[in-house]
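# dropping the sequence and predicted coords here.
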Amino acid sequence: MFFISNLAISHDGHKNEDIVLNDLGNLGEVNFDISCDAQSQKAFNTGLGLLHHMMYAQAEQLFQKWLTQKPECAMLYWGYSMSLFHPLWPDKITKEALANGQQALTKAQKLQPSPREKAYISSANKYYDNWQSIPEKARIASWANAHEKLYQDYPNDIDATAFYALSQLVIASATDKSFSTNKKVGKILTTVLDKQPLHPSAIHYSIHAYDNPVLATLGLTPARAYDKIAPDVPHALHMPTHIFVRLGEWQDTIHWNARSAAAALKYPTKASTSMHYVHALDYKIYGLLQLGEAQKAHETLGEIASHHPIQNTFPAAYALAAMPARMTLEQQNWLQASQLKTSHPSYISWEKFPQVEAITYFARGIGSARSNNLPSANENL
């Protein structure tokens, strides 16, 4: 059992806001040999598993804890730096996090890592190096190129393959409607599944690869397998529903997100309820509305009242804005839509998420227009 505590190193969006996983055993099978002692090895595998599940905040806390105990272990610094970088997520890394990540990798490079470890550290450093002057898009491209070389140099390394696949998804063309890169990534990840079917990366990243209208049917098999390797990880219970939503599998969408929300509530937080809780409920409400289960959707929305405050992060802000907007617009409750509360709940830093706050004003504007209240519609517009 690991007890994860908040330490000095943190950054905006994570401090005092993260799930504490009391039992980190159910993450799948991750075996990445490092040149450190047995305790560091066990901690590193756990942290790497969290990274592959994109439980970044939890990985950050774990690596922080073990760095204070094992400051001589180079790959713990690599893990910490990777926990700050969320390549597929819409959040924006802070300058503080960039500085911390770069500092960690500089420290790692001075600890005489093994050649393989040095290759991983160097690849991560491509994202952080000269972050003050090099645009993020260029640094991500360098990071992806480095992972392609890592994959070529270590073709039998499961994690090198996994991170290469992830990097290709990150740089995939947004205008390619055939999703050719995603298809390639899916085939690459199949080789990981063949070698180690319980490795979390292949299942998780496959779902991301197939999370589009063209390839969604290919995502059903990994989606239905994800909870078997990580039944207690909220994101592992939620992520398959990206595929279920695309295919109209509404009962599965509802059921899996109910499980995800319940899992998120099981883990204590120091200051708030996990963002994974409301993220799952947003999808659950969407599924209920598609089945015409308006009353159940309303009850689900009401459950949140007893779990405030929620993490002050982008995903939480999005869910908290989207859920009431969905409820009113999907049911054509125009008057209710026109009266939605703005900047609610007030503890969320809405000024940091204007594109999310706009959802509320959009719903209010549509509701006002449909209620023949032109002044209000113009005001919200």
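Right, received. Where do you want to start?
# drop to CA atoms for contacts and neighbour counts, all remaining ones
OK.
# nearest residue to residue 50 other than its sequence neighbours?
Using CA to CA, 6 or more residues apart in numbering and skipping residues adjacent in sequence, the residue nearest residue 50 is residue 59, 5.5 Å away.
# any idea how far the one you found lies from residue 82?
For residue 59, the distance to residue 82 equals 9 Å [CA to CA, to the nearest Å].
# neighbour count for those two, which is higher?
More crowded of residue 59 and residue 82, by other CA atoms under 10 Å: residue 59, with 27 against 23.
# and the comparison structure, right after this:
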Amino acid sequence: MKRIIPLLIAGVMVYASAASSQEMHSHPAPEKLGKVTFATSCAPKVAHDFERAVALLHSFAYTASEKAFQDVAMADPSCAMAHWGIAMSYFHELWSPPGREELAKGEAEVKQANRLPVRTERERLFIAAVAAYYRDADHVPAPVRAKAYETAMGTAAKRYPADTEVQVFYALSLIATAAPEDKSHANQKRAGAILEPIYRDHPDHPGVAHYLIHAYDSAELAPRGLAAARAYSKIAPSAPHALHMPSHIFTRLGLWDESIASNVAARAAAHSQGDFGEELHAMDYLTYAYLQRGKRAEAEGVVQSLSMMNTQAGSDFKAGYAATAMPVRLAIEGRQWDVASKLQAQPGSAPEVAAIVYWARAVAHARSGDAQAADEDIAKLESCRQQLAADGKTYWATQVDILAKESKAWQLAARSHPDQAVEGLRLAADQEDGIEKLPLTPGPIVPAREQLGDLLLATHRPREALQAYQTALAAAPGRRGALNGAAQAADAVADTRTASQMRALLSK
């Protein structure tokens, strides 16, 4: 025993020494952003850093990408393409357009790029394309400038059909300029046709997988995006947006557990990197998925955590939208009309964001039987619609018009005008079916077609209600409210097979 004790002590000392050594030499996990090959005429010493900056850009890590391109410009002051990259980091093609400050900075970077020697035609075409976006930004609307960028990238794509980066950036421009009302998804299909063969040859390219997800983010095309969705988070796990993006396809297909896992990871990564907007974006998708999975307590936990965050982000569209939508989703999907009627828009909210709250309050008042109380919020919705139309934001003006139609329909129902209410919700549903959602949101708080089913069921028209719910589920598979409503409507018409199918889907 006496001999064993010194051996144990020695073993402990060796272990402690080894542990200490490991602790001293421990490192964070290596950065993994995918593989990008982007040749430039810049100094060879900045080649790797330039490609890293482009990889960050492809995963919409805009702040990190800006900093990375700035570092390249510092290391090689003659590198015109570094300034191209900085200008691109302010563009945000699939998000809201850059504000005045970012537009001014982007224009300055384009001018700096043009002051420097541009040694290849390919580089000239890249710089000319981003210059087309920033040109005359004070007078030319953002969609027109985005189309000018797409046209310029199309010229580059024709000139360099075998160049991966030219083709990938061109595909993204096609997605960004796709008309929301084009239900044929012509641009998205063109982008997919460009990206699919590149994906086969470059399966580790972050932009290819990312943009395939965006190209296929629709009810029609979502099944095509599943492979890219399951790959992207493994290609670029160091980018929070890459962890989140797969949930766009998972949401379209009703794969709630996969969406939850995706956004739990994205939320944690965004928080650790201080990416406030991305954290809130992931939280909104997470709240939505928890509610569809029937995990209300978990959804409540996500929404409650907003109180510990500085969510006064009215001027930040992405953050402001998510922070506003989450409590609205929780209250409306839970049919907590009293809670919904007391929601408040954040100070400084854009009209398209504040409108969600006005809609929630109007619907809550109407559905709790107080039709008159909805008047004020319906008037606010009309004011938002007019402001958006005056500002040239036709997409959002249409979305707010849909919200206003829904609110008025529920008000008519509360005033015992069921036929007029049904007609109003049909119009809203037809209008909503004719326009795509933006990547900003997992979907409407409650799709208009699903609301139509609710109204038809409440007014004792179960056969029509079942049809409305089934149409809603074809566009948004797995939504809990539509599945519940369809099961009840099927019970009412003695369609036991459909009722069993709906309840089986609910219990998955």
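Now that the structure is in, tell me what you want to look at. This is a predicted model, so every value here is computed, not measured.
# TM-score for the pair, please.
In this superposition the chains share a TM-score of 0.86, using TM-score structural alignment, normalised by the length of structure 1; 349 aligned residues with a CA RMSD of 2.0 Å.
# what do we get in structure 2 for the residue nearest to residue 50 of structure 1?
In structure 2, the residue matched to residue 59 of structure 1 (TM-score structural alignment) is residue 65.
# residue 331 of structure 1 too?
By TM-score structural alignment, residue 331 of structure 1 lines up with residue 334.
# swap in residue 195 of structure 1?
Per TM-score structural alignment, residue 195 of structure 1 is aligned with residue 201.
# ditto for residue 169 of structure 1
When structure 2 is aligned by TM-score structural alignment, residue 169 of structure 1 is paired with residue 175.
# for residue 355 of structure 1, same thing?
Using TM-score structural alignment, the equivalent of residue 355 of structure 1 in structure 2 is residue 352.
# which non-adjacent residue is nearest that match?
residue 396 (6.1 Å).
# so that neighbour is in which element?
Mapping residue 396 of structure 2 onto the secondary structure by DSSP states H and E places it in helix 394-414.
# can you check which part of structure 1 that helix sits on?
Going by TM-score structural alignment: helix 394-414 of structure 2 matches no residues.
# list the buried residues in that helix.
By 16 or more other CA atoms under 10 Å, the buried positions in helix 394-414 of structure 2 come out as 395-414.
# swap in stretch 242-253 of structure 1?
Under the neighbour-count criterion of 16+ other CA under 10 Å, stretch 242-253 of structure 1 has 242-246, 250-253 buried.
# list the contacts for residue 198 of structure 1?
By CA atoms under 8 Å, 6 or more residues apart in numbering, the contact set of residue 198 of structure 1 is 28-29, 229.
# so which of those residues wins on neighbours?
In the contacts of residue 198 of structure 1, the most neighbours by other CA under 10 Å go to residue 28, 24 neighbours.
# so what does that one match up with in structure 2?
Counting by TM-score structural alignment, residue 28 of structure 1 lines up with residue 34 in structure 2.
# quick one: secondary structure of its match?
coil (DSSP: H, G, I helix; E, B strand; the rest coil).
# my guess is it contacts residue 236. True?
Yes: Residue 34 of structure 2 is within contact range of residue 236, at 5.1 Å (criterion: CA atoms under 8 Å).
# now the common contact residues for these two.
Common neighbours of residue 34 of structure 2 and residue 236 (CA under 8 Å, 6+ apart) are residue 206.
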